[in-house]
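In: please work out how this folds:
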Amino acid sequence: MADPHDHDDHHDHDHHHHDHSELAEMDARVRALETILTEKGYVDPAALDQVIETYETRVGPHNGARVVARAWADPAYRERLQKDATAAIAELGFTGRQGEHMVAVENTADTHNMVVCTLCSCYPWPVLGLPPVWYKSAPYRAKAVRDPRGVLADFGVTLPSDKQIKVWDSTAEVRYLVLPERPAGTETWDEERLARLVTRDSMIGTGLALPAEDAA
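Out: This is a model prediction of the structure:
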């Protein structure tokens, strides 16, 4: 089980998660590897495209948004999610590789949670789809631990100075899902409407749920 790390502010180098040159280099490497594997007959391009399409569009963060919306709307479900996230997520039909051992961590008025994988890119595919490029990057993995408040600033998120930030390190054994704070003004909303406010980044902890007016 990974341990959370509590952090205060530290000075550090900026982390640019929109570094286009870095993305271009990585994309070129991926394409070159795909070409080699295809030529050797190890990869079927059509099958690979189908897998990518499934996780980017059909799965994506949509499954996770349904989990969060259910937790917001149903206190009993939220309790089950906090006690055994793997089982509670499976109640909604979301299971599979990279989601066998899930833990849900809840944001509160006093605490904000953020997830990183410092060793590689462990990520809960069944609820969040494919990990974004920045999640797998060395700068994010390093800075998330050293300066989480700075990472949040890079993503345009500013938290009160007295709000505690907990960083959770995903591993091959445990993957985390952040349960963001429910936006104000949504007390009477149904789950479908609530799910529209849940973003991928809010479930990683590098973002917040959208305000109510964004789904009004």
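
In: only C-alpha atoms for contact and neighbour calcs from this point on.
Out: Noted.

In: ok, residue 133 - contacts?
Out: residue 23 (C-alpha atoms under 8 Å, 6 or more residues apart in numbering).

In: that one and residue 189: what is the separation?
Out: Going from residue 133 to residue 189 by C-alpha to C-alpha, to the nearest Å gives 33 Å.

In: what's the answer for residue 183, then?
Out: Counting by C-alpha to C-alpha - residue 183 and residue 189 are separated by 11 Å.

In: next: residue 17.
Out: For residue 17, the distance to residue 189 - C-alpha to C-alpha - is 34 Å.

In: let's compare: structure for the following, please.
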Amino acid sequence: MRQAPARMAHDHPGHEHGQHPPSDMELRVKALESVLVEKGLVDPAALDAIVDHYQHKVGPRNGARVVAKAWSDPAFRARLETDATAAIAELGYTGRQGEHMVALFNTPSLHNMVVCTLCSCYPWPVLGLPPVWYKSAPYRSRAVIDPRGVLAEFGVSLPQGIEVRVWDSTAEVRYLVIPERPAGTERLSEAELAALVTRDGMIGTARL
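Out: Predicted coordinates for the structure are as follows:
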């Protein structure tokens, strides 16, 4: 998340972290992992399996597939509007933190944005683990008080005529923003459409 004016930090999803030394947090995690493995308390293979699960089976690519299908399949979109949990389950995305889903559709006059003001409730099956900034106190408080200001820090400047609606995730309900389909994408396949969708777009802190 890029450094925002004095209040929030925002990580860059496409940034090549390999070009920089590991952070203090990464070093501490690695040291802790080494100690636990050395003492026989953690199985490295089990850790690798967990990481692989969240990288390849649970994550933003799942949500991107949901969005792309909603863009290209009117019947699926209708089911997503009626019962997002069931529609998302059609694609095989179910489980913990995704039991009760609601899809929020952006329009030319409405921009949806998601926050969890109490902790970090987040739709894991379709977005993976929440980014650090989503869990931060500044985002959780300011997204409700000053959503346009927060969006501006993410590089999103909305005309005054567009309503910004903020949705508060809870342990009972989690949200997935369906961004507007970009113009000129009528001939793209679902896979090509999915490649256009970003994690932040599905939280509502980016526009496509």
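
In: now the TM-score, please.
Out: After superposition, the two chains reach a TM-score of 0.83 (TM-score structural alignment, normalised by the length of the second structure), with 195 aligned residues with a C-alpha RMSD of 2.4 Å.

In: still on that earlier bit, of residue 17 and residue 189 of the first structure, who's got more company?
Out: Ranked by neighbour count (other C-alpha atoms under 10 Å), residue 17 of the first structure and residue 189 place residue 17 first, with 18 against 15.

In: return the distance of stretch 77-93 of the second structure from the chain's centre.
Out: Centre-to-centre, stretch 77-93 of the second structure and its host chain are 17 Å apart (C-alpha atoms, centre = their mean, to the nearest Å).

In: my bad, should have said stretch 99-112 of the second structure
Out: 13 Å.

In: tell me which helix or strand comes right after the helix or strand harbouring residue 47 of the second structure.
Out: Assessed by DSSP states H and E, residue 47 of the second structure sits inside helix 44-52. Following helix 44-52 of the second structure in sequence order, the next helix or strand is helix 60-72 (DSSP H and E).

In: now do the closest residue to residue 38 of the first structure other than its chain neighbours against residue 106 of the first structure, distance only.
Out: Of all residues not flanking residue 38 of the first structure in the chain, residue 44 sits nearest, at 6.4 Å (C-alpha to C-alpha, 6 or more residues apart in numbering). Taking C-alpha to C-alpha as the measure, residue 44 of the first structure falls 40 Å from residue 106 of the first structure.

In: strands along the first structure, start to end?
Out: 5-7, 102-106, 111-116, 164-169, 175-179 (DSSP state E).

In: so who does the nearest residue to residue 142 of the second structure once chain neighbours are set aside touch?
Out: Once flanking residues are discounted, residue 142 of the second structure sits nearest to residue 150: 6.8 Å by C-alpha to C-alpha, 6+ apart. Counting by C-alpha under 8 Å, 6+ apart, residue 150 of the second structure makes contact with 139, 142-143.

In: again with residue 66 of the first structure
Out: Here residue 66 of the first structure is in contact with 191-192, 195 (C-alpha under 8 Å, 6+ apart).

In: could you redo the last one with a cut-off of 10 Å?
Out: 72, 89, 92, 127, 191-192, 194-196, 198 (C-alpha atoms under 10 Å, 6 or more residues apart in numbering).

In: again with residue 71 of the first structure
Out: Here residue 71 of the first structure is in contact with 65, 77-82, 88, 179, 182, 191 (C-alpha under 10 Å, 6+ apart).
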